[in-house]
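Asks: Return atomic coordinates for the entry below.
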Amino acid sequence: MTDTPVSEMSFEQAMRELEAVVGQLESGDVELEKSIQLYERGAALKKRCEEKLKEAEEKVAAITFDETGAPKGTTPVDTQ
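Replies: Down below sits the predicted model:
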C-alpha cells in the first residue's frame, strides 16, 4: 500500500494498488485486523476507479462530430 490518498490517485495508480490489495487478501496470510484495513482500502480504491471511469465516459460522450464524422470538439455534459 502507498501513502498516497486515494482521492489523489489516477485510475492507473488506483487499479495497481487495488490489484495488490486483492492479492494480499487472497493469499490468506494476513491477520484479521490487517485484512479489515486492506478491505476498507480496497473498497475506496474500487470507488475511485469507478469515478475515474465515469469521468472518462462522460468526456467521450461529450465529443461532437462534424458532417464528415471527424471530431470537432466537445459539448458540455450535464453530470447531475
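
Asks: From here on, just use CA atoms for contacts and neighbour counts.
Replies: Fine.

Asks: how would you label residue 35: helix, strand or coil?
Replies: State at residue 35, reduced to three classes by DSSP: H, G, I helix; E, B strand; the rest coil: helix.

Asks: which element is the residue lying closest to it once chain neighbours are set aside on?
Replies: In space, residue 35 comes closest to residue 25 once its chain neighbours are excluded; the distance is 6.4 Å by Cα to Cα, 6 or more residues apart in numbering. Counting by DSSP states H and E, the secondary-structure element that holds residue 25 is helix 11-27.

Asks: please give me the structure for this one as well, since I'd like to look at both together:
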Amino acid sequence: MTDAEKRASGPGDGPSYEQARAELASVVERLEAGGTSLEESLALWERGERLAEICQGWLDGARQRIDAVRQARESATST
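Replies: So this is what the prediction gives:
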C-alpha cells in the first residue's frame, strides 16, 4: 500500500480527525497561555506537530476519495 493509499483510508489506529483537531486546539491554547517549562513547551509543540500531521492525513485522504469519485463519475458520463 502506498503512503497516499494509507492516508486515503485514514490514520488507522490513531485518533479520528475530530479528536486530533480538538486535542490540537487544546495544545495550542496551552502553549499560548504560557506558564509551562521549556521542556513541557517542547513536548507540547512536538505533540501539536504530530496532531497536525494526523489532521492533514485525514484531509488528504478525504480529498483523494472525493477526487476518485469525481473521476469515476466523469469516466462514466464520457463513455
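
Asks: Give me the TM-score for this pair.
Replies: Structural agreement between the two chains, given as a TM-score (TM-score structural alignment, normalised by the length of structure 2), stands at 0.71; 61 aligned residues with a Cα RMSD of 1.2 Å.

Asks: ok so, going back, any residues touching the helix holding residue 25 of structure 1, and which ones?
Replies: The set of residues external to helix 11-27 of structure 1 that reach it, using Cα atoms under 8 Å, 6 or more residues apart in numbering, is 1-2, 6, 30, 35, 38-39, 41-42, 45-46, 48-49, 52-53.

Asks: Which residue range of structure 2 does it align onto?
Replies: Taking TM-score structural alignment as the measure, structure 2 aligns residues 17-33 with helix 11-27 of structure 1.

Asks: how far away is the residue positioned nearest the centre of structure 1 from residue 40 of structure 1?
Replies: Using Cα atoms, centre = their mean, the residue of structure 1 that lies closest to the mean C-alpha position is residue 49, 1.2 Å off. As judged by Cα to Cα, to the nearest Å, residue 49 of structure 1 and residue 40 of structure 1 stand 14 Å apart.

Asks: what do you get for residue 30 of structure 1?
Replies: Distance of residue 30 of structure 1 to residue 40 of structure 1, given as Cα to Cα: 14 Å.

Asks: Stretch 44-55 of structure 2 corresponds to what range in structure 1?
Replies: Counting by TM-score structural alignment, stretch 44-55 of structure 2 corresponds to residues 38-49.

Asks: And the helices in structure 1?
Replies: With DSSP state H as the definition, structure 1 shows helices at residue ranges 11-27, 32-61.
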